[in-house]
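Q: using only what follows, build the 3D model:
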Amino acid sequence: MTQPTTSPTTLDVLVVGGGAAGLSAATVLARSLRSVLVLDTGAPRNAPAAGVHGLIGHDGLPPGELLARGRAELASYGGRVVSAEAVGSSRDGDRFEVRSADGRTWSARHLVVATGARDVLPEVPGLREHWGRGVVHCPYCHGWEVRGSRVLLLATGPAALHQAGLFGQLTDRLSVLAHEPDALDTAARERLSVLGVPVLEGPALEVLGDGGVLTGVRTARGVVPADAVAVASVVEARPGVLADLGVRTAELEMAGSVVARHVEADAMGRTSVPRVWVAGNVADPMAQVVMAAAAGVRVGALVNAELVAEDQERRVAGS
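A: Have a look, this model is predicted:
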């Protein structure tokens, strides 16, 4: 067993999570001459996707390449990334201590958590295997790539009609499969009928593919050919070390159904615990990469401003 270090590494700011939000926050802080370190497990939410979209100047860039560039930029300003999983945290006076799975400990004046979220999908064999490529959820992330193709939307809840409208503008070969029996009420079915969108009876039994390419969905009534499957995931924040500090989480509902779970914070990323901040999908489950990065920049700037105020207060008090 790895033994903990005898004394923690001291920092101005520790960032837990090295995705777009975490790296952006850390880079702002490093450019402000703050000692900052990022702990990251190297498992971003968008890893299965072929490219990042909606990020001006970087459209189509593979997620791994975007993060590699971000790490290099952070390093150029003196920031560091450590490959480690944060497993616990505690408060020690006006500092926070975070422990990693390998026994190391870090102490920081401010803590930024940007651990992202995970997508909870329906339990359908083959769905996860094609996630992020043949199986998509966001028309702004993947819609262009499936335009004009045979898209089968799995209706699992109240978001189905909303998704049908968004994907329906991208292809006239959209069909909806009633995967959950109560996902489509009479009004929704009638609306889809008027719009010319076929409704098929489910549930989906298996997502089929050939050589990694999605080919269709098997149901009790046979195989429905498809080039892509659209489905709404339940987006669950990965709060990680925040639970130890008493930071609250909340549920986001649509038409009475939970569509996401996130960490509570104000619009600036402040949590209910002073000097503990969040950025990206952990706080905003629906944020795309560009939004997560912007949130990280904002949090980094606000944390630095608070550190400046704290430093000035100590100097004035000691004068």
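Q: could you use CA atoms for every contact and neighbour count after this?
A: Will do.
Q: show me where the stretch 201-319 of the chain has helices.
A: 289-318 (DSSP state H, counting those that start in this stretch).
Q: for it, just list every one of the strands.
A: Per DSSP state E, counting those that start in this stretch, the stretch 201-319 of the chain carries strands over the ranges 204-210, 213-219, 222-225, 228-231, 234-237, 249-254, 257-263, 276-278.
Q: okay, those in JSON lines with mean neighbour count and distance to H137 next?
A: Compiled in JSON lines, the strands of the stretch 201-319 of the chain are given as follows (neighbours: other Cα atoms under 10 Å; distance: least, Cα to Cα, whole Å):
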{"stretch": "strand 204-210", "mean neighbour count": "19", "distance to H137": "15"}
{"stretch": "strand 213-219", "mean neighbour count": "20", "distance to H137": "15"}
{"stretch": "strand 222-225", "mean neighbour count": "15", "distance to H137": "18"}
{"stretch": "strand 228-231", "mean neighbour count": "26", "distance to H137": "5"}
{"stretch": "strand 234-237", "mean neighbour count": "22", "distance to H137": "10"}
{"stretch": "strand 249-254", "mean neighbour count": "13", "distance to H137": "16"}
{"stretch": "strand 257-263", "mean neighbour count": "20", "distance to H137": "12"}
{"stretch": "strand 276-278", "mean neighbour count": "27", "distance to H137": "24"}
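Q: one more, for comparison:
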Amino acid sequence: MNTHSASLARETRGTRGTHGRYDVVVVGGGAAGLSAALVLGRARRSTLVVDAGAPRNAPAAHMQGYLSRDGMSPAEFLEAGRREIAAYGVEWTAGEVVAAAPDGGGAVGFTVTLADGRTVRARRLVVTTGLVDELPPLDGVAERWGRDVLHCPYCHGWEVRDQAFGVVAHPVMGAHQALLVTQWSDDVVFFPHTYDAVTDEDRLRLAAAGVRTVEGEVAGLEVEGDRLTGVRMADGRVVERSVLFVGTVVTPRDGLLTALGAATEETPMGRFVTVDPTGRTSVPGVWAAGNAIGAAEQVVNAASGGYRAGAILNMDLLNEDLDRKTTAAAEAVAAV
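A: Next up is the predicted model:
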């Protein structure tokens, strides 16, 4: 072992779990989970990351808007994160957590069960399981998703700038996205599709922004040579477009959290688990971060949330340990 390796071994001593027991199990190996694990590993907490391998942004070729990582592929980003946490002794395993149950007794702790039957124990949990995008059921949309069918102009707008945009009304936000994407193109067509709540004010704003509205239901996409060329209407019309923005219905992967009894709240994008500013849920010992707690969390936001959760969770563990030691010391003095 060279000098650097020996030093690293000393620095990471104590961060690996013993006999299936960890300070923290992180459920989810995306930006939020890896960021939390990095903080915890550097704090010398024994930490296990369980990664089901289903990141929301997997269909995208690149991720944007993350300072110093702009343009990196999601797969490359995750691989770099795994290397970084490994350097601090954090363990990573592929798998799906199917249950987590409180250990009972006086101290906070959990037994975590994986789909393959493995069980581990953790003093604390960080849940970063993300969400699922439900695409509109339009012919060709799923096949083009993440390529020229998109949902987030902040993620992809620069890459498709100045092209002919189409926007299918979001089931909640209606015309908002059509107005937003005019920042990236002057050629925008809005398809209300089945959204029947477009107001007169919406129409005035769309017209003022130079957005053309095409009424009628959308049936699917026209594709030529592996390239989107138009939007096909139910009545047979084809509107030439090279990029289409669609709204998705989002469903958080929060089954683990709700099974533990975590409180939830209704938001404009659906019901999500309630957390405080550090990611702490209503369940003692459980934090959550990333898209599991909100639809608008971009990669950089998710990483930030994971960092905060990891730092506060470490302090929570430290205080628990200090409380126990203080009580023990006081009892020893009283016994003298």
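Q: for S107 of the first structure, which of the strands of the stretch 201-319 of the first structure is the nearest?
A: Shortest distance between S107 of the first structure and the strands of the stretch 201-319 of the first structure, using Cα to Cα, is found for strand 276-278: 13.0 Å.
Q: name the helices or strands packed onto that closest one?
A: The helices and strands touching strand 276-278 of the first structure, judged by 3 or more Cα pairs under 8 Å, 6 or more residues apart in numbering; DSSP states H and E, are strand 105-113.
Q: ok, now which ones touch the aligned residue in the second structure for L121 of the first structure?
A: Using TM-score structural alignment, the equivalent of L121 of the first structure in the second structure is L135. By Cα atoms under 8 Å, 6 or more residues apart in numbering, L135 of the second structure lies in contact with V141, A142, V246, G247, T248, V249.
Q: quick one on the thing from earlier: any chance of the strands of the stretch 201-319 of the first structure in a markdown table, plus distance to Q163 of the first structure?
A: Below are the strands of the stretch 201-319 of the first structure laid out as a markdown table (distance: least, Cα to Cα, whole Å):
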| stretch | distance to Q163 of the first structure |
| --- | --- |
| strand 204-210 | 18 |
| strand 213-219 | 18 |
| strand 222-225 | 19 |
| strand 228-231 | 8 |
| strand 234-237 | 14 |
| strand 249-254 | 13 |
| strand 257-263 | 13 |
| strand 276-278 | 28 |
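Q: I56 of the first structure: which of these is closest?
A: strand 276-278 (23.7 Å).
Q: quick check: that closest one compared with the second structure, mean distance?
A: Superposing on the second structure places strand 276-278 of the first structure at an average distance of 0.4 Å from its equivalents, by mean Cα distance after the TM-score superposition for the first structure.
Q: what sits up against that strand?
A: With Cα under 8 Å, 6+ apart as the test, strand 276-278 of the first structure has contacts from H110, L111, V112, V113, A114, V263, A265, G269, R270, T271, V299.
Q: for the stretch 51-200 of the second structure, what spans make up the strands?
A: Using DSSP E, counting those that start in this stretch, strands in the stretch 51-200 of the second structure cover 91-94, 97-102, 110-114, 119-127, 131-134, 149-150, 165-168, 188-191.
Q: and the ones you listed, which is most packed in?
A: Mean neighbour count (mean count of other Cα atoms under 10 Å) peaks for strand 165-168 among the strands of the stretch 51-200 of the second structure, with a mean of 28.
Q: ok, R280 of the second structure - contacts?
A: Residues near R280 of the second structure by Cα under 8 Å, 6+ apart: V286, W287, A288, A309.
Q: which one in the first structure is aligned with the third one?
A: If I follow you right, that is A288 of the second structure. In the first structure, the residue matched to A288 of the second structure (TM-score structural alignment) is V278.
Q: check the last one too.
A: Matched across to the first structure, A309 of the second structure falls on V299, judged by TM-score structural alignment.
Q: contacts only, for that match.
A: V299 of the first structure touches A25, M268, G269, W277, V278, A279, counting by Cα under 8 Å, 6+ apart.
Q: ok, 10 Å please
A: 21-22, 24-26, 28-29, 112, 268-270, 277-280, 293, 305 (Cα atoms under 10 Å, 6 or more residues apart in numbering).
Q: V231 of the second structure is nearest to which of the strands of the stretch 51-200 of the second structure?
A: Comparing the strands of the stretch 51-200 of the second structure by Cα to Cα, strand 165-168 comes nearest, at 7.8 Å.
Q: can you check which part of the first structure that closest one sits on?
A: Mapping strand 165-168 of the second structure onto the first structure (TM-score structural alignment) gives residues 151-154.
Q: correct me, but G89 of the second structure touches R42?
A: Yes - the pair G89 of the second structure / R42 is scored as a contact, 8.6 Å apart, by Cα atoms under 10 Å.
Q: neighbour count: these two, which is higher?
A: Legend: neighbour count by other Cα atoms under 10 Å for G89 of the second structure and R42, higher for G89 (27 against 16).
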